[in-house]
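In: 3D model of this:
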Amino acid sequence: MCKKNLNCLINIYLSMIKILVGCGKNKNVMESCESFSKINDLKITLTDSEEYFINSYKNNEYNGYIRGSLSSSSILSKIKELNSFPLNRATYISNIFNNNEDNNISSNINSNINNDSNSINTGFNDSHEFLLCPVGIDEGETIKDKIEFIKSTIDFWNKLSKTPKIAILSGGRKEDFGRSDKVDKTLNEAETLCNDVSIKFNSSIGSVKNYGILIEKAIADKNNVIFAPNGIIGNVIFRTLVLVNNWNSYGALALSSDKIFIDTSRDQSIKGYQRSIEFAYFLAKRI
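Out: This is a model prediction of the structure:
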């Protein structure tokens, strides 16, 4: 092999996006990875070892990490220890207004391959999209936590040269105040959070609005951050939209991590894992 060709191969290898995907009992993740075999600048490594996954994350050996079907409790707890702060996971959802697969961002892998460059044509800019958060049941518990969480969503959109438009949710409408102490607490927190975000991040956002309990209006107004009252409610919203109603989720991105880590369900479908890999690939090339 001539030196020129050797250098070309070396450059191709160095420019490749390397993604590590965990594979546990659910083998759908294996089939999802096979769909990317024609992508010249993407190398996917599967592992069934939690230890290898964590060590690789710690040593920064890959461009992106997807939990896949490995154990949630084990992987997440160890990554939290390495980061020394909450992961602040936000689920990326896109193109939710049309369930016709042909109109989804990643309707199928073959349609997302650019034949000229053999790279994925993501199309993440072509439809309504939003981050749903918090979705970790132990995340976003205090006002301070929530402000830091929202800051991380703002940073995410700014890195992609997009304007954050934030919807704050609570446990009721404003006129519901006084009906329940629990509801009142969420109403007060939503109002405080909305005011604080407006003051602290005014120059970095397009808008922030308190929508009360009206999530349907928050989505219809095309906000790209939907912020739930807490992680438990956020998790229930995620399960309702994605697992019950089949809206397209690309996985839960750990916004506070300096690495690309995407959390996925152990019970995800093949297409669900495919979307998470596309998301990691997209972020690795853009951020």
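In: from now on I want contacts and neighbour counts done on CA atoms only, so please keep to that.
Out: OK.
In: would it be right to say that Ile226 lies in a helix?
Out: No: inclusion of Ile226 in a helix is not indicated when DSSP: H, G, I helix; E, B strand; the rest coil is applied; the result is strand.
In: and it, how far is that from Ile205?
Out: Per CA to CA, to the nearest Å, Ile226 is found 14 Å from Ile205.
In: so the two - more neighbours on which side?
Out: Using other CA atoms under 10 Å, the more surrounded residue of Ile226 and Ile205 is Ile226, with 25 against 18.
In: next up, the contacts around the more buried one.
Out: With contacts defined as CA atoms under 8 Å, 6 or more residues apart in numbering, Ile226 is in contact with 130-133, 166-169, 215, 218-219.
In: which one of the residues you listed has the most neighbours?
Out: Highest neighbour count within the contacts of Ile226, by other CA under 10 Å: Cys133, with 30 neighbours.
In: helices of the protein, start to end?
Out: Listed in chain order, the helices of the chain (DSSP state H) span residues 3-15, 28-34, 50-58, 72-83, 143-159, 181-200, 215-220, 231-238, 270-286.
In: and Ser257, which of those is closest to it?
Out: Each of those was checked against Ser257 via CA to CA, and the shortest separation belongs to helix 72-83, namely 6.8 Å.
In: buried residues in that closest one?
Out: Of the residues in helix 72-83, 75-76, 79 count as buried by neighbour count, 16 or more other CA atoms under 10 Å.
In: would JSON lines of these with distance to Ile287 be doable?
Out: JSON lines is the format used below for the buried residues of helix 72-83 (distance: CA to CA, whole Å):
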{"residue": "Ile75", "distance to Ile287": "23"}
{"residue": "Leu76", "distance to Ile287": "22"}
{"residue": "Ile79", "distance to Ile287": "20"}
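In: to compare with the earlier structure, here is another sequence to fold:
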Amino acid sequence: MNQKPEQSAPNIPTSTAPAIQTGLPAADSKEMRKLIGLMEQFAVLKHATVAMGVRQADAETIECARRAVEQGYADVVLVGNRAEIEKASASVLPADAPLPFEIVDTDEPEEEIVSMLMSGKVDAAIRGTAKASDSLSNLKRACDINEIHRIAILLTKQGNPYFFAPVGIDEGTTAEDKVKFICLGTHLLRRVGVMPCVGLITTPDDAGKEEAAIIIREMKKRDITVIDYGLNLEKAFENSNYIIAPNGISGNLIFRALTFLGGGDGLGAPILMDHHVFVDTSRSAGHYTKAIMVASALSKKREYKE
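Out: Next up is the predicted model:
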């Protein structure tokens, strides 16, 4: 069992790994499209052990876990009520076939997935169908942090991937918080080999303009270019690969509109922390195979070497 490292708020990176410089707007570049393929390669290479919270197990949840194992992304541990998981598995898997995943029996998956992550029993975790508020509260308590930074990975209907934040209703409420989001997100993009192109979506009032000016000024000090697109969503998505919404509420609405109404897809929202990998998921999305892939790819089980 690994000893739990001390952790406070995430450190904002001051330096990052080299990234691919495309010189082209994100929508015209193939580099972001390569991102998903790269993450799949990382996941298979690392083949991490990933815990997934399960409440009210159903056939879709089981099928997502089965596919993740079948595609070699990870060893999956389903954390929830064993009887419910086994019953749901019987409707998906052949009767005599061994379960392709491990089951940890608990009626409190929100606590257990965090405990397993912190103790080192698993390399990464995804929320799955566990309750959001309880899972994130337990995570903050275990990591001794007051705030979290989730960055959603979004695929549009056309298959273009984007990083998108904030998506939590209580996130991104200040310019300072958005600066943290930008620093952490650009570091993650560079880590997977992509040059960040950051676009701000801002309100047209004085407060929105003032906040945008503060953010751009602060990011310039860090040699990170940020462009304010106002409310021009089309231009922001055309020319950026990392979109910052005005706040978590509007970000959540934009994300849901693009995924549930616009034919897009969500790959989960990694919570950026120094020592642990936890991918938040939407209970209504059901795309847990991809979230498991992301969790395994971002895990620190093994550093990727070309």
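In: need the TM-score from the superposition.
Out: Here the superposed chains carry a TM-score of 0.73, computed using TM-score structural alignment, normalised by the length of the first structure; 227 aligned residues with a CA RMSD of 2.0 Å.
In: save the helices of the first structure as JSON lines, and put in distance to Thr264 of the first structure too.
Out: Rendered in JSON lines, the data for the helices of the first structure read as follows (distance: least, CA to CA, whole Å):
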{"stretch": "helix 3-15", "distance to Thr264 of the first structure": "26"}
{"stretch": "helix 28-34", "distance to Thr264 of the first structure": "10"}
{"stretch": "helix 50-58", "distance to Thr264 of the first structure": "14"}
{"stretch": "helix 72-83", "distance to Thr264 of the first structure": "9"}
{"stretch": "helix 143-159", "distance to Thr264 of the first structure": "19"}
{"stretch": "helix 181-200", "distance to Thr264 of the first structure": "28"}
{"stretch": "helix 215-220", "distance to Thr264 of the first structure": "23"}
{"stretch": "helix 231-238", "distance to Thr264 of the first structure": "12"}
{"stretch": "helix 270-286", "distance to Thr264 of the first structure": "8"}
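In: out of these, which comes closest to Gly22 of the first structure?
Out: Going by CA to CA, the one of the helices of the first structure nearest Gly22 of the first structure is helix 50-58, 7.1 Å.
In: pull up the aligned stretch in the second structure for the closest one.
Out: Per TM-score structural alignment, the counterpart of helix 50-58 of the first structure in the second structure is residues 110-118.
In: ok now the matching stretch, how far from the chain's centre?
Out: Relative to the mean C-alpha coordinate of its chain, stretch 110-118 of the second structure is positioned 17 Å out (CA atoms, centre = their mean, to the nearest Å).
In: with stretch 104-124 of the second structure instead?
Out: Averaged over its C-alpha atoms, stretch 104-124 of the second structure has a centre that lies 18 Å from its chain's centre (CA atoms, centre = their mean).
In: could you do stretch 115-129 of the second structure as well?
Out: The gap between where stretch 115-129 of the second structure is centred and where its chain is centred comes out at 14 Å by CA atoms, centre = their mean.
In: ok, stretch 36-43 of the second structure next?
Out: Stretch 36-43 of the second structure has its average C-alpha position 14 Å from the chain's average C-alpha position, going by CA atoms, centre = their mean.
In: give me the number of residues near the counterpart of Leu188 of the second structure in the first structure?
Out: In the first structure, the position corresponding to Leu188 of the second structure is occupied by Phe156, as judged by TM-score structural alignment. For Phe156 of the first structure, the tally of surrounding residues (other CA under 10 Å) stands at 18.
In: what sits against Phe156 of the first structure?
Out: Contacts of Phe156 of the first structure were listed using CA under 8 Å, 6+ apart, and they are Leu255.
In: now the aligned residue in the second structure for Gly251 of the first structure: how far from Phe255 of the second structure?
Out: In the second structure, the residue matched to Gly251 of the first structure (TM-score structural alignment) is Gly268. From Gly268 of the second structure across to Phe255 of the second structure, the span is 11 Å (CA to CA).
In: shared neighbours of those two, which are they?
Out: When CA under 8 Å, 6+ apart defines a contact, the residues bordering Gly268 of the second structure and Phe255 alike are Leu154.
In: more neighbours: the two, which one.
Out: Neighbours were counted for Gly268 of the second structure and for Phe255 using other CA under 10 Å; Gly268 has more, 30 against 24.
In: circling back: the match of Gly251 of the first structure against Met293, yeah?
Out: No: Gly268 of the second structure is beyond contact range of Met293, at 9.7 Å (criterion: CA atoms under 8 Å).
In: residues in contact with Gly262 of the second structure?
Out: The contact partners of Gly262 of the second structure, taken as CA under 8 Å, 6+ apart, are 156-157.
In: before we move on, the earlier item: ok, and the contacts of Ile226 of the first structure in the second structure?
Out: Using both residues aligned by TM-score structural alignment, their matches' CA atoms under 8 Å as the contact test, the members of these still in contact in the second structure are 130-133, 166-169, 218-219.
In: which two in those residues are spaced the farthest apart?
Out: The two members of those with the most space between them (CA to CA) are Phe130 and Leu169, at 14.1 Å.
In: ok, back up a step: residues that sit against both of Gly268 and Met293 of the second structure, list them.
Out: Counting by CA under 8 Å, 6+ apart, Gly268 of the second structure and Met293 have no common neighbour.
In: in the second structure, what residue corresponds to Thr142 of the first structure?
Out: Thr142 of the first structure maps onto Thr174 in the second structure when the alignment is built from TM-score structural alignment.
In: gap between its match and Glu60 of the second structure?
Out: Noted for Thr174 of the second structure: a distance of 38 Å to Glu60 of the second structure, by CA to CA.
In: which one's more surrounded, these two?
Out: For Thr174 of the second structure versus Glu60, neighbours defined as other CA under 10 Å are more numerous around Glu60 (15 against 12).
In: does the more buried one touch Gly286 like I think?
Out: Yes: at 7.1 Å, Glu60 of the second structure counts as touching Gly286 under the criterion of CA under 8 Å.
In: list the residues that contact both of these two?
Out: Both Glu60 of the second structure and Gly286 lack any common contacting residue under the criterion CA under 8 Å, 6+ apart.
In: so what's the residue mapped onto Lys18 of the first structure from the second structure up against?
Out: Across the two structures, Lys18 of the first structure finds its equivalent in Thr49 of the second structure, going by TM-score structural alignment. For Thr49 of the second structure, the set of contacting residues under the criterion of CA under 8 Å, 6+ apart consists of 74-77, 122-124, 296.
In: now with 7 Å?
Out: Each residue near Thr49 of the second structure by CA atoms under 7 Å, 6 or more residues apart in numbering is listed here: 74-76, 122-124.
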